[in-house]
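In: Here is the input, now give the coordinates:
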Amino acid sequence: MIASVQNMTDTAASAPKTVLITGTSSGVGRAAAVAAAQAGFTTIATVRDLERTEQLREAAKDAGVELEIRRLDVTEPDTIEQTISGVLDTYGKLDAVVNNAGVGSIGTLELLPLEQIRYSMEVNFFGVLAVSKAALPHLRASGGRLITVGSAYGSVGQPFNEAYCAAKAATEIYMEGLAAVAAEVGVRVSVIQPGPIASSFGENMPVDRVALRAAAEAGQYKSAYANYLTYLPTMVASAIQSSEQVAESVLHTLTDPAPAFRIQTSDFAKGFVADKLADVDGSAIQAITREWLRAG
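Out: Below is the predicted model:
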């Protein structure tokens, strides 16, 4: 009997590590799922809509890897519990979770309904907490990793992007506090901070862009919004990364014996975050972001 239990323990220890990644239908999530599978992880790639997995399946096929695709909507607690329970039933353990699912938002306070701002918080903040809470008992059991894909914009409030930045900032601060607690029970917590990414992420924003622009141009924000839209492509073009490059940082965080808590994926992101962390009274960041809204 003792030998049998020991054999089961040895088998579990030698089995591939199991990682669950949210939001894998496109962008960083899809690239991270493929990279994790290539690195030998048993990868559970979760999506909100199982009808939108063609590109994910094609990416896995092209890379010569297998993914287990399951439905998980971070705003639906039942799907979170069912998916994590299913992983435990199938594999007996959960070694890592990558919170990647998210939604963008563009606009400013007077131009957005509060419902849209709440939705940004629901997906980008509460959704992350819901998945993390459900996973933590199992990550404690495995001495695992809890990784969240945040944003450099979670450190710096970006004009006309306040709702997204606020949700990412709340997530980062929550995880920063949680990291110390989780470390006491053997779970490493990290936040990945990309800068601009070339992906379809922005296409999924719940925003009527035509209506938003019309509202801005009809009101007091016409000049600032126009200047912002002129400046933004210049900033993005100089710093943009591919989803695959960001996924490399995710994979490194999954495999590094002692990953940092806060991990920037580019020099741009490092500089962006460093400016904020050094700006004690907020004046330097205000000078930077207000310049974005002025005619060049």
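In: use CA for all of it now, contacts and neighbours both
Out: Will do.
In: would you list every one of the strands in this protein?
Out: Along the chain, counting by DSSP state E, strands occupy 18-21, 42-47, 68-71, 96-99, 145-149, 188-193, 197-198, 241-242, 262-264.
In: Which neighbouring elements make contact with the fifth one?
Out: When contacts are defined as 3 or more CA pairs under 8 Å, 6 or more residues apart in numbering; DSSP states H and E, strand 145-149 packs onto strand 96-99, helix 127-142, strand 188-193, helix 243-255.
In: rerun at 7 Å
Out: Applying 3 or more CA pairs under 7 Å, 6 or more residues apart in numbering; DSSP states H and E, one finds that strand 145-149 contacts strand 96-99, strand 188-193.
In: So which of those strands is nearest residue 107?
Out: Each of the helices and strands packed on strand 145-149 was scored for nearness to residue 107 using CA to CA, and the closest is strand 188-193 (21.9 Å).
In: And the closest one, what does it pack against?
Out: Using 3+ CA pairs under 7 Å, 6+ apart as the contact criterion, the elements in contact with strand 188-193 are strand 145-149, helix 162-184, strand 262-264.
In: One more, please, to line up against the first structure:
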Amino acid sequence: MSLEDSATVVTGASAGIGEATAHELASRGARVALAARSEDHLESIAAELEAEYGVETLVVPTDVRDESAVESLIETVVDAFGGLDVLVNNAGLGRGGEVADLSTEEYRTMMDTNVDGTFFATRAALPHLSASAGNLIFVGSFAGQYPRPSNPVYAATKWWVRGFAHSVEAQVGADGVGVTVVNPTEVRTEFGSEEGDAFTERFEPGEVSEPAEIADAIGFAAAQNHSTVHEIDVYRRDKFEGW
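Out: This next block holds a predicted model:
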């Protein structure tokens, strides 16, 4: 299914799932706005997209924790692309460890990024997605469906994302907006690098999901123009071994 000339935004686009999603959307013909804090990485990715797919790109350095910055992101994209067809809420942050040992700063950072950032972007984008009958996509997590003793606060933020997304789906479906939650488990990205080995180092290729596999699911949801893809779970095939 083509996304030819669609106006799309990917948050957290500088690496991992976000970077792979930018490539997936561009491969389907979409114009892609890349949002994250790392401008250098975004510029490099944008150049790759333009060279490989011949699509229009837009780099908008954005910290999703900053309400005004997120509003400016959506306004900038709408002005540049003439509207908005797809928002991928991908920006997220995880911290593990015992709750008793988790600092208030670590707690706030996860809440501000995963909860507030998702809300700010969704709120700013919805009027434009309603106008285009577009698609709103949330990158959730296996941790948002099942208890996660290794990182309870991160899991709680993803339970919030999932509940928010499905409730928004119920609210705006009549306006023609499709809403999807994509739930990965372990993905070979830099996730976890702040606390030790990143998933790219912890898992061998083929042992868990690759970013492109999650991006493929996102691309499928983004290309819907009538139905909505309610939820997609993507996880390694032995995930439930021993449960």
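In: circling back: same list, the helices and strands packed on strand 145-149 of the first structure, but as CSV with distance to residue 105 of the first structure and mean neighbour count please.
Out: As requested, these are exported to CSV (distance: least, CA to CA, whole Å; neighbours: other CA atoms under 10 Å):
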stretch, distance to residue 105 of the first structure, mean neighbour count
strand 96-99, 18, 26
strand 188-193, 17, 26
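In: a markdown table please, covering the ones you listed and showing distance to residue 71 of the first structure.
Out: What follows is those, written out as a markdown table (distance: least, CA to CA, whole Å):
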| stretch | distance to residue 71 of the first structure |
| --- | --- |
| strand 96-99 | 14 |
| strand 188-193 | 23 |
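In: and residue 151 of the first structure, which of those strands is closest to it?
Out: When these are ranked by proximity to residue 151 of the first structure (CA to CA), strand 188-193 comes first, at 4.2 Å.
In: Where in the second structure does that closest one align, residue-wise?
Out: Following TM-score structural alignment, the partner segment of strand 188-193 of the first structure in the second structure covers residues 178-183.
In: How about the contacts made by residue 93 of the second structure?
Out: 110, 113-114 (CA atoms under 7 Å, 6 or more residues apart in numbering).
In: For the residues you listed, which single residue is the most surrounded?
Out: Neighbour counts for those (other CA atoms under 10 Å) peak at residue 114, which has 26 neighbours.
In: ok, back up a step: just say which of the helices and strands packed on strand 188-193 of the first structure is most tucked in.
Out: strand 145-149 (a mean of 25; mean count of other CA atoms under 10 Å).
In: Pull the residues that contact that one.
Out: Here strand 145-149 of the first structure has contacts from 95-100, 139, 187-193, 254, using CA under 7 Å, 6+ apart.
In: Spit out the contact partners of the residue nearest to the spatial centre of the second structure.
Out: The centroid of the second structure falls nearest to residue 90 when counting by CA atoms, centre = their mean (1.5 Å). By CA under 7 Å, 6+ apart, the contact set of residue 90 of the second structure is 10-12, 18, 138-139.
In: Buried residues in stretch 63-83 of the second structure, which are they?
Out: Neighbour-count burial for stretch 63-83 of the second structure flags 63-65, 67, 69-71, 73-78, 81, 83 (criterion: 16 or more other CA atoms under 10 Å).
In: Sort out for me which of these are in helices.
Out: Residues from the buried residues of stretch 63-83 of the second structure lying in helices, with DSSP state H as the criterion: 67, 69-71, 73-78, 81.
In: JSON lines for the residues you listed, including distance to residue 145 of the second structure?
Out: What follows is these, written out as JSON lines (distance: CA to CA, whole Å):
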{"residue": "67", "distance to residue 145 of the second structure": "27"}
{"residue": "69", "distance to residue 145 of the second structure": "30"}
{"residue": "70", "distance to residue 145 of the second structure": "27"}
{"residue": "71", "distance to residue 145 of the second structure": "30"}
{"residue": "73", "distance to residue 145 of the second structure": "30"}
{"residue": "74", "distance to residue 145 of the second structure": "29"}
{"residue": "75", "distance to residue 145 of the second structure": "33"}
{"residue": "76", "distance to residue 145 of the second structure": "34"}
{"residue": "77", "distance to residue 145 of the second structure": "32"}
{"residue": "78", "distance to residue 145 of the second structure": "34"}
{"residue": "81", "distance to residue 145 of the second structure": "35"}
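In: Can you tell me which of the residues you listed is closest to residue 106 of the second structure?
Out: When those are compared for distance to residue 106 of the second structure (CA to CA), residue 67 comes out closest, at 19.3 Å.
In: what lines up against that closest one once you look at the first structure?
Out: Counting by TM-score structural alignment, residue 67 of the second structure corresponds to residue 77 in the first structure.
In: ok, now how distant is the residue mapped onto residue 134 of the first structure from the second structure from residue 72 of the second structure?
Out: Aligning on TM-score structural alignment places residue 134 of the first structure opposite residue 124 in the second structure. Distance, residue 124 of the second structure to residue 72 of the second structure, using CA to CA, to the nearest Å: 9 Å.
In: one step back: and of the buried residues of stretch 63-83 of the second structure, the nearest to residue 4 of the second structure?
Out: Sorting those by how near they are to residue 4 of the second structure, with CA to CA, puts residue 81 at the top with 12.9 Å.
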